[in-house]
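Q: Just need the structure, nothing else, for what follows:
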Amino acid sequence: MQVSGLIGNTGTFAGVDLAALVAREGTPLYAYSAPAIRERVRALRAALAGMDAGIRYAVKANGNGAILRLLAEEGAGADIVSGGEMQRALRAGIAAADIVFSGVGKTDAEIDAALAAGIGRFNVESRAELDAIQRIAAARGCTAVASVRINPDVDALTHAKISTGKAENKFGVSIAEARGWFDAKAQWPNVRLDGLHMHIGSQLLSLDPVREALARMAAFWKELAAAGHDIASIDVGGGLGVRYRDGEQAPDAFDYAALIREALHGFAGRILVEPGRWLVAEAGVLLSRVLLVKRGEARRFLVLDAAMNDLLRPSLYEAWHDIVRIGDNTGCERLAYDVVGPVCETGDTFAQNRELPRCEAGDLVAILGAGAYGASMASTYNSRPLAAEVLLDDGRYALIRRRQDFDAMIADERPADEWRSA
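A: Now for the predicted structure:
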């Protein structure tokens, strides 16, 4: 799904002319390719063929309702980490039975709502959570279905802020603690504890950590089975990386599936995978206008109308995103720019010393690989309204999120003219 050359030279994405698109919808603008998303989910489904496997899309990557509906049409379920994500998934037509609820801090209200909706499974991350699910399920007179999220203590070889499978991370429990839960599961009569779950991190470009973690998961599954515990589901998590820059090689779906097939050979239950970024990241771009070019003492700054509030990843993770100038770049002089936004933070920087075709005020650029953790992490910092989002499909587009206006941004604010006693 390498689109940089296509977008830069032709000015089109998914058959849509991007200059004409922004003339109608403005910038900053998120644009997503429906064909690219379908291609990815179908590739993963083909790779998993022959196994009793289900895809549970990680909603946190991009929770736009139109994206969720597209994935639901392709047969994907949802991996959620909040009650809000559950509501998004259900409204998009994802069956409750195809939703798994992960996350280290589920509230009682979220657990109760999930039980009321009949979600397929909880991924349990602490003894306190297990006790809470038992208490709430007992009050409802129902049985919750749950998996233990184990922490296999494997270095995912990714950015520290998105590594989740090491012993010092907040996620999951040790295999020793999980073993104790299974041995004492009679203490939780309203929880059917019959699954295992892991997720070691995000943006994994090497499958070696996955292989190691799967081996530890498989050994534990076999140990539990030998002890008489019925394991109906093994959720291997997500985290597959994508290509953000030239030279990076993203894992292949078939190689990934082969690891799962080998590690879990003989498992008769249901296997779940939780891709998020891998399905949508490269299917999205953030379109932005050049506001001005500023020449500093040591740097040439390309100032865009998009900012860190629109796309936080470069500021938060020092993440690289390819950036292309839209239009005919043939024979253009290439210059080095620090590509920045207008937010009042030095961290509002998309790229440093990035070589691009010469840009002028008014030029259109595309920040690539923005389909995941872009709009979903956006904010209104500096009182900047949220960007619009569009879905592109075979030469046409649909507006799937209106550009937020100022009135909408402040709609929930109130003057302090109604004082109350606590």
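Q: Only C-alpha atoms from now on, for both contacts and neighbour counts.
A: OK.
Q: Give the other helices and strands that the longest strand anywhere in the chain contacts.
A: Counting residues, the longest strand in the chain under DSSP state E turns out to be strand 284-295. Applying 3 or more CA pairs under 8 Å, 6 or more residues apart in numbering; DSSP states H and E, we find strand 284-295 packed against strand 29-33, strand 300-304, strand 364-367.
Q: Would you mind listing the buried residues in it?
A: The neighbour-count check on strand 284-295 (16 or more other CA atoms under 10 Å) flags G284, V285, L286, L287, S288, R289, V290, L291, L292, V293 as buried.
Q: Ok, stretch 334-352 next?
A: Neighbour-count burial for stretch 334-352 [16+ other CA under 10 Å]: 336-343, 347-352.
Q: ok so, going back, including mean neighbour count and distance to K161, could the helices and strands packed on strand 284-295 go into JSON lines?
A: Converted to JSON lines, the helices and strands packed on strand 284-295 look like this (neighbours: other CA atoms under 10 Å; distance: least, CA to CA, whole Å):
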{"stretch": "strand 29-33", "mean neighbour count": "26", "distance to K161": "24"}
{"stretch": "strand 300-304", "mean neighbour count": "23", "distance to K161": "27"}
{"stretch": "strand 364-367", "mean neighbour count": "24", "distance to K161": "22"}
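Q: any idea where the helices of the stretch 51-200 of the chain begin and end?
A: Here the stretch 51-200 of the chain has its helices, by DSSP state H, counting those that start in this stretch, at 65-73, 83-91, 108-117, 127-140, 175-183.
Q: Next, format these as CSV and append mean neighbour count and distance to R402.
A: Shown next, in CSV, are the helices of the stretch 51-200 of the chain (neighbours: other CA under 10 Å; distance: least, CA to CA, whole Å):
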stretch, mean neighbour count, distance to R402
helix 65-73, 19, 13
helix 83-91, 19, 17
helix 108-117, 17, 28
helix 127-140, 17, 38
helix 175-183, 15, 45
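Q: Show me the one of these that comes nearest L6.
A: helix 65-73 (22.8 Å; CA to CA).
Q: I'd like the structure of this one too, to check against the first:
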Amino acid sequence: MSNFSYQNQTLHAESVAITELVATYDSPLYIYSKAEIETNWYTFNDAFGDHPHLVCFAVKANSNLAVLNVLAKIGSGFDVVSRGELERVLAAGGKADRCVFSGVAKTIDEIERALEVGIRCFNVESSSELDRIEQVASRLNVQAPVSIRVNPDVDAKTHPYISTGLKENKFGVDIDDAVNLYQKANDSEHLNVQGLDCHIGSQITDVSPFLDALDKVLALVSQLQSKGIEIAHLDLGGGIGIKYDDEQTIDIATYVSSVLDKVGDLEIILEPGRAIVGNAGVFVTKVEFLKQNSEHSFAIIDGAMNDLLRPAFYNAYHKVLPVNENTKGIDANWDLVGPICETGDFLAKNRKLSLSEGDFLAFMSAGAYGFTMSSNYNSRPRVAEVMVSNNTHTLVRERETIQDLFNKEYIIND
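A: All right, here's what the predicted structure looks like:
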């Protein structure tokens, strides 16, 4: 997270002190670095050199319009999983012909809209979905571009909730059944076979599962070619992990080079999400109360599981840094817990910190699956989002108000 650092003992986002940001926009608060987003995307894009490719940002990781706009301006494609995500991309200046549409439950409305705006490709997850796309395309008298997502039964060795490439997972088509589905698509006058898709999971920190899956996918490509079914691109998904603590992560250039050594002239599509925005964001929260008993030391903060769900959901780890480095308070191993009425409402446990009431803390590496997974549980308004660019900062999502919580609800008048 090179764009988040201490300057004069105060944590900064690029050249702006986080103390200035919370004074301006209040707490809790999501803060994003524009420079970090751009740098991370270019790391993927530049690794391909002149080889045909498209880097599609996985919108589910962070769907803020400003984030999407930053990426659209530098030429990113997008991986969407709902009509809402597609519409966000279009509103942010992204192009439909640089979007792939993933997801296991595409509705008729979503398929119609994607065809209307000229989607680059549907990543098809089942035989029934292929039938539905064909029916919609036939009714509209168009050809739908399709790619079959195959499940290679490769263990990504990641958290079970974010593993997607095993037979026990809901995603994709069994790789052994894919040939028949491709033949069906190839025979249809309303389907246009474009590629082959494979995504095995998220937060993967070892390159070997990716390459194992690629070998299986390339064997399938050869089998399809022998039947006269040509594949124009390989979509290898996303899933490259980031450093939350001291993990060994994958070198992007080395990974891409290993892929290109195997794929010949095939165009490659990648769908990184977390790897682009994860370390481009932090979540800042304030210590409201300190509470200690014989067993535990609790720092009760104004951020909660509804704001940053990952720790409660996955037992995920986020490094926690004091916004003011020289803060001196009570030294203890603190559990950082929120105001939600759930024992599972924690953002970190057993962290050695020196804390005082009123201190601000930054949860690092919170740019992915932070705000996008937030909710209004316990009738808590969702927090504001801010983007920093060098020494300037912009509010890119207003903090919700109490009125926002129920302005679309109605009382029955008996």
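Q: okay, now A319 of structure 1: neighbour count?
A: 13 (other CA atoms under 10 Å).
Q: In structure 2, what sits opposite it in the alignment?
A: Residue pairing (TM-score structural alignment): A319 of structure 1 is matched to A316 of structure 2.
Q: Quick check: its match touching R310?
A: Yes: assessed by CA atoms under 8 Å, A316 of structure 2 is found in contact with R310 at 5.5 Å.
Q: Now do the shared contacts for those two.
A: With contacts defined as CA atoms under 8 Å, 6 or more residues apart in numbering, no residue is shared by A316 of structure 2 and R310.
Q: between the helices and strands packed on strand 284-295 of structure 1, which one is nearest to P415 of structure 1?
A: Of all those, strand 29-33 sits nearest to P415 of structure 1, with 32.0 Å by CA to CA.
Q: After superposing, tell me the mean distance of that closest one to structure 2.
A: For strand 29-33 of structure 1, the mean deviation from structure 2 after alignment is 0.3 Å (mean CA distance after the TM-score superposition for structure 1).
Q: how much space between L205 of structure 1 and D310 of structure 1?
A: Distance of L205 of structure 1 to D310 of structure 1, computed by CA to CA, to the nearest Å: 25 Å.
Q: now swap in T349 of structure 1 and tell me
A: Per CA to CA, T349 of structure 1 is found 12 Å from D310 of structure 1.
Q: swap in A411 of structure 1?
A: In terms of CA to CA, A411 of structure 1 sits 20 Å off from D310 of structure 1.
Q: out of these two, which sits in the more crowded spot?
A: The neighbour count for A411 of structure 1 versus D310, taken as other CA under 10 Å, is higher for D310 (25 against 8).
Q: What sits closest to that one if chain neighbours are left out?
A: Nearest residue to D310 of structure 1, sequence neighbours excluded (CA to CA, 6 or more residues apart in numbering): A378, at 4.9 Å.
Q: tally of neighbours for that neighbour?
A: 18.
Q: show me the residues around it that make contact.
A: Counting by CA under 8 Å, 6+ apart, A378 of structure 1 has contacts N309, D310, L311, L312, L386.
Q: was I right about the first one contacting S383?
A: Yep, that's N309 of structure 1 we're talking about. No: distance between N309 of structure 1 and S383: 9.6 Å, which falls outside the contact criterion (CA under 8 Å).
Q: Compare the two (neighbour count), which wins?
A: Counted by other CA under 10 Å, N309 of structure 1 and S383 do not tie: N309 has more neighbours, with 24 against 12.
Q: mind checking what that one lines up with in structure 2?
A: Match for N309 of structure 1 (TM-score structural alignment): N306.
Q: Assign a three-state SS to that match, would you?
A: With DSSP: H, G, I helix; E, B strand; the rest coil as the basis, N306 of structure 2 sits in coil.
Q: returning to what we had before: ok, the contacts of A378 of structure 1 in structure 2: which stay?
A: Counting by both residues aligned by TM-score structural alignment, their matches' CA atoms under 8 Å, the members of the contacts of A378 of structure 1 that carry over to structure 2 are N309, D310, L311, L312, L386.
Q: Quick check: the farthest pair among the residues you listed?
A: L312 and L386 (12.7 Å).
Q: want to try JSON lines for the helices of the stretch 51-200 of structure 1, with distance to R300 of structure 1 as columns?
A: Listed next are those as JSON lines, based on distance: least, CA to CA, whole Å:
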{"stretch": "helix 65-73", "distance to R300 of structure 1": "37"}
{"stretch": "helix 83-91", "distance to R300 of structure 1": "41"}
{"stretch": "helix 108-117", "distance to R300 of structure 1": "49"}
{"stretch": "helix 127-140", "distance to R300 of structure 1": "52"}
{"stretch": "helix 175-183", "distance to R300 of structure 1": "52"}
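Q: For G276 of structure 1, find the nearest of these.
A: Taking CA to CA, helix 65-73 is the member of the helices of the stretch 51-200 of structure 1 nearest to G276 of structure 1, at 10.9 Å.
Q: Per the alignment, S33 of structure 1 pairs with which residue of structure 2?
A: In structure 2, S33 of structure 1 lands on S33 (TM-score structural alignment).
Q: Enumerate every residue touching that match.
A: N3, A13, E14, A280, G281, M387, V388, S389.
Q: Which residue in structure 1 aligns with the fifth one?
A: Following TM-score structural alignment, the counterpart assigned to G281 of structure 2 within structure 1 is G284.
Q: how about the nearest residue to that match once chain neighbours are set aside, secondary structure?
A: In space, G284 of structure 1 comes closest to G371 once its chain neighbours are excluded; the distance is 3.7 Å by CA to CA, 6+ apart. When classified by three-state DSSP, G371 of structure 1 comes out as coil.
Q: Alright, calling it a day.
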